[in-house]
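*Asks:* Turn this into a structure:
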Amino acid sequence: MGKRMGVVLGLAAVLLLSACGQRDWGVDQHGRPLAEQLQGKWLVINYWAEWCGPCRREIPQLNALDEQLRADGVRVVGVNFDGLQGAELARASEAMGIRFSVLATDPASRLKLPTSAALPVTYIVDAEGRVRERLVGEQTAAGLDSRLKALRGDS
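*Replies:* As a prediction, the model looks like this:
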């Protein structure tokens, strides 16, 4: 009985650790953990840079989309193309007027996102973590909302 319980507890620990790894989105530009906020949500992942004019123009659209769709299980998250971290990331995000969460850790390898030579680039990821669409160039809230509705099967 003790040996069986040890095996069960060991298996449970492995499952818990692997589940934690799947949910670990790291922290945002302010150092706040994101796992609870992003797990099981549709994500609009936007890569941006301070030197990118189209990125600057689309930030207000992405802010609006994040606010509009949060209640529907959709989150907009940003990734700094230049790999800024810590205080630099927070400063750049604020300078760009970003109100949505910016990931401190690039999820590209985890989600198997292709490297993009152009910015901005936006990925739509479903609630199971599958990349459903890659959009290159400046996006609008209305256009992204339309794509999300089509992908989610919303009317």
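*Asks:* make it CA atoms for all contacts and neighbour counts henceforth
*Replies:* Noted.
*Asks:* quick one: what helix or strand has A118 in it?
*Replies:* Remark: A118 resides in no helix or strand, with elements defined by DSSP states H and E.
*Asks:* How many residues are close by the residue lying closest to it once chain neighbours are set aside?
*Replies:* Leaving aside its sequence neighbours, A118 sits nearest to V136 (Cα to Cα, 6 or more residues apart in numbering; 7.1 Å). Counted by other Cα atoms under 10 Å, the residues lying close to V136 total 16.
*Asks:* please give me the structure for this one as well, since I'd like to look at both together:
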Amino acid sequence: MARRLAAAVALIGSVLLSGCGVDLGTDQNGQKVASDRVDKHWLVVNYWAEWCGPCRTEIPELNKLSDQMNGQKVSVFGVNFDNLQGEDLKTASNALGIKFTVLAQDPAEQYDLPKSEALPVTYIIDDKGKVREQLMGEQTAAGVAQKLAELKGKG
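*Replies:* I've put the predicted structure just below:
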């Protein structure tokens, strides 16, 4: 009886906690990406690859966006399209001059991101975890910042 009660309490606890406090795995440096970086934050998630010319052009813009959004509950994340891991991910990120956090684990399933076969692609996810926009092609810091402002204004 006590084991059943403990199991029921554990199950109820996990249901109540689901959706908040979920870490996003590790970054390009092997550091944990803690839930406090994503909970109640707007997310800009950009998919990139080394072989993608427009990706290389937009990375400095995303670096600028990440700096501009610092302290505003907006987090910029990159995801390598080719699923590079470990030292390969770190090397590729450094080679492209990426200063924002690159996730080693693809968050597509967690946020129900639509699959894209084209690069670059950037998703804007609201502070409740809902995908609000899919931006195809090369982006600018100003353009993404404007889109964020518009989406935040719509609630």
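*Asks:* related to what we said a few turns ago, give me every residue that touches the residue nearest to A118 of the first structure.
*Replies:* A118, L119, P120, V121, T122 (Cα atoms under 8 Å, 6 or more residues apart in numbering).
*Asks:* does the last one really touch V44, like I thought?
*Replies:* Spelled out, it's T122 of the first structure. Yes - contact status for T122 of the first structure versus V44: in contact at 6.7 Å, counting by Cα atoms under 8 Å.
*Asks:* S146 of the first structure: neighbour count?
*Replies:* 14.
*Asks:* part of a strand, is it?
*Replies:* No - using DSSP: H, G, I helix; E, B strand; the rest coil, the assignment for S146 of the first structure is helix, not a strand.
*Asks:* Would you mind stating the distance between it and V77 of the first structure?
*Replies:* Counting by Cα to Cα, to the nearest Å, the separation of S146 of the first structure from V77 of the first structure is 18 Å.
*Asks:* can you check V102 of the first structure too?
*Replies:* Relative to V77 of the first structure, and taking Cα to Cα, V102 of the first structure is found at 5 Å.
*Asks:* thinking again about what came up before, most neighbours among the contacts of V136 of the first structure, which one is it?
*Replies:* Among these, the one with the most neighbours (other Cα under 10 Å) is T122, at 25 neighbours.
*Asks:* Counterpart of that residue over in the second structure?
*Replies:* Here T122 of the first structure is matched to T122 in the second structure, going by TM-score structural alignment.
*Asks:* In contact with that match, which residues?
*Replies:* V44, V45, N46, Y47, Q134, L135, M136.
*Asks:* before we move on, what SS does it have?
*Replies:* strand.
*Asks:* what's the closest non-adjacent residue to it?
*Replies:* N46 (4.2 Å).
*Asks:* K64 of the second structure too?
*Replies:* K64 of the second structure's closest residue in space is A141 (Cα to Cα, 6+ apart), at 6.2 Å.
*Asks:* Trace that neighbour over to the first structure, please.
*Replies:* Aligned partner of A141 of the second structure by TM-score structural alignment: A141.
*Asks:* Next, count neighbours for that match.
*Replies:* Neighbours of A141 of the first structure (other Cα under 10 Å): 18.
*Asks:* From G97 of the first structure, how far off is it?
*Replies:* 16 Å.
*Asks:* Next: G137 of the first structure.
*Replies:* 19 Å.
*Asks:* Same question for R57 of the first structure.
*Replies:* 10 Å.
*Asks:* burial of the nearest residue in space to N80 of the first structure that is not next to it in sequence, as a residue count?
*Replies:* Nearest residue to N80 of the first structure, sequence neighbours excluded (Cα to Cα, 6+ apart): W48, at 5.3 Å. By the measure other Cα under 10 Å, the count of residues near W48 of the first structure is 25.
*Asks:* quick one: terminal-to-terminal distance for stretch 132-142 of the first structure?
*Replies:* 18 Å.
*Asks:* my bad, should have said stretch 101-118 of the first structure
*Replies:* 22 Å.
*Asks:* Can you give the distance of it from its chain's centre?
*Replies:* Relative to its parent chain, stretch 101-118 of the first structure has a centroid offset of 9 Å by Cα atoms, centre = their mean, to the nearest Å.
*Asks:* circling back: more neighbours: which of V102 and V77 of the first structure?
*Replies:* Each of V102 of the first structure and V77 has its neighbours counted (other Cα under 10 Å); V102 has more, 26 against 22.
*Asks:* Distance of the more buried one relative to P114 of the first structure?
*Replies:* Distance from V102 of the first structure to P114 of the first structure, by Cα to Cα: 19 Å.
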